[in-house]
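Enquirer: kindly return the folded structure for what I paste below:
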Amino acid sequence: MPSYKLYYFDARGAAELARLIMKQAGQDFEDIRLAGEKWLEKKPEMPLKAMPVLEIDGKKICQSMAIVRYLAREFGLMGSSNMEALAIEELLEVFTEITTKHLMKIYYEQDQQKKVELMKEFKETGMPPYITFIESRLKENNDGKGFYVGDKVTVADLALYNTMFSYKHWMGKEGQDPFEGSPLLGEFYQRVASLPNIAAWEKARPQTNM
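Expert: Predicted coordinates for the structure are as follows:
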């Protein structure tokens, strides 16, 4: 069995989905969180001088979604067929699109009042088409009462849960949680949060702002 080290900042951010995959799979790994001088010391060793980085038996791999896809395949979380894998890939690409088209603008806005206005705009006009799409896909599988695809947990469930968690804790503080008002997704969130390994990680993981 390979040994894993995951390098990132002391935050959920771009590494949290990889952490969730390994926690759900029951895979031991070193959760290495770097900041300040420690990050500057390690930075020259990292591919592209950035994080997250997954080290597998000494080999360092970069790019968060490449790491996610590798881990999902490695631990049987990419679905039970090519069609399930396609639906999972589709959802992952949706979240990438949301981030690049909407969230980065909000995240880098320095004026707090303008930031809240952008959150409100995103909640009211930017996110609803995506929520409608995600709900429709979820309903295609067991009328939305189970997992995103198939009859067992996949990385799609973890990705959707992680995204909802992030929005609730970031935008929800400003009253702008875009998933608010979707009982179907609210129930889905609770199902994933109740998975034993995920619930245990929620209690054990370091508390961070992001």
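Enquirer: from now on I want contacts and neighbour counts done on CA atoms only, so please keep to that.
Expert: Fine.
Enquirer: in the chain, which spans are helices?
Expert: 16-25, 36-42, 64-74, 82-98, 104-108, 112-121, 128-139, 155-170, 183-193, 196-204 (DSSP state H).
Enquirer: which one, of these, ends up nearest to D177?
Expert: Nearest to D177 among the helices of the chain is helix 155-170 (5.4 Å), distances taken as C-alpha to C-alpha.
Enquirer: for the closest one, buried residues please.
Expert: For helix 155-170, burial by neighbour count (16 or more other C-alpha atoms under 10 Å) applies to 155-168, 170.
Enquirer: ok, stretch 133-149 next?
Expert: Burial within stretch 133-149, assessed by neighbour count using 16+ other C-alpha under 10 Å, is assigned to I134, E135, R137, L138, K139, G144, G146, F147, Y148, V149.
Enquirer: so G146 sits right up against E187, yeah?
Expert: No - using C-alpha atoms under 8 Å, G146 makes no contact with E187, being 9.6 Å away.
Enquirer: overlap of the contact sets of the two?
Expert: Counting by C-alpha atoms under 8 Å, 6 or more residues apart in numbering, G146 and E187 have no shared contacts at all.
Enquirer: this one next, for a side-by-side:
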Amino acid sequence: IDMTKPLDLTFQGAVKSFVSETEWTPEEKLAIRKRILEQSIPKYLGYLNKGLEDNGTGFLVGDSLTIADLKLYYVGALMIQKGILDGIPADTLDAYPKVKENIEKVKSVPEIAAWYEKHPGAKYPESFDFVP
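Expert: Below is the predicted model:
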């Protein structure tokens, strides 16, 4: 989980300020997301992509699903691939093939696949403020 925490925190900051009483303006959000796209994503996803390559199992740790894989799935599949953050293209993960493979592997876990089958077209909860 330590591997994925910086990426998770980075994307939380791309969504909403947790330390300020005022919301960011749309311009501020886009500036933050531009910095994330140019600096944080290459740093963290590059590191995780290499870790997945080195592990060789398709999972971040060992040979089975862990919370680390779920955290990466949260950021990768739910925030990046869905294209819900203006300024961070949905195809951003194309540069990180092992991360994309990991996301597909998580989606294929029987319990997760069954949930998606039961909820076709499910979107990320609309109660969160993801779009400026």
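Enquirer: need the TM-score between these chains.
Expert: The TM-score (TM-score structural alignment, normalised by the length of the second structure) is 0.68; 117 aligned residues with a C-alpha RMSD of 2.8 Å.
Enquirer: alignment lookup: E111 of the second structure to the first structure.
Expert: Aligning on TM-score structural alignment places E111 of the second structure opposite N197 in the first structure.
Enquirer: number of nearby residues for that match?
Expert: 17 (other C-alpha atoms under 10 Å).
Enquirer: what's the answer for Q113 of the first structure, then?
Expert: Neighbour tally, Q113 of the first structure, other C-alpha under 10 Å: 10.
Enquirer: can you find the partner of it in the second structure?
Expert: Mapped onto the second structure by TM-score structural alignment, Q113 of the first structure lines up with E27.
Enquirer: swap in F179 of the first structure?
Expert: Match for F179 of the first structure (TM-score structural alignment): L93.
Enquirer: wait, doesn't that match sit right on Q81?
Expert: Yes - using C-alpha under 8 Å, L93 of the second structure is in contact with Q81, at 7.3 Å.
Enquirer: got any residues that touch both of the two?
Expert: Counting by C-alpha under 8 Å, 6+ apart, nothing touches both L93 of the second structure and Q81.
Enquirer: and the contacts of stretch 71-78 of the second structure?
Expert: Contacts to stretch 71-78 of the second structure, defined as C-alpha under 8 Å, 6+ apart, come from residues 1, 4-5, 7-8, 11, 93, 99-100, 102-103, 106, 124.
Enquirer: list the single closest residue to D63 of the second structure in space, sequence neighbours excluded.
Expert: Leaving aside its chain neighbours, D63 of the second structure sits nearest to T57 (5.5 Å; criterion: C-alpha to C-alpha, 6 or more residues apart in numbering).
Enquirer: neighbours of L6 of the first structure, just the number please.
Expert: 21.
Enquirer: go ahead and confirm it touches K60.
Expert: No - using C-alpha under 8 Å, L6 of the first structure is not in contact with K60, being 9.3 Å away.
Enquirer: ok, the match of Q113 of the first structure to V15 of the second structure distance?
Expert: Per C-alpha to C-alpha, to the nearest Å, E27 of the second structure is found 13 Å from V15 of the second structure.
Enquirer: what's the answer for G62 of the second structure, then?
Expert: 31 Å.
Enquirer: then I80 of the second structure?
Expert: 12 Å.
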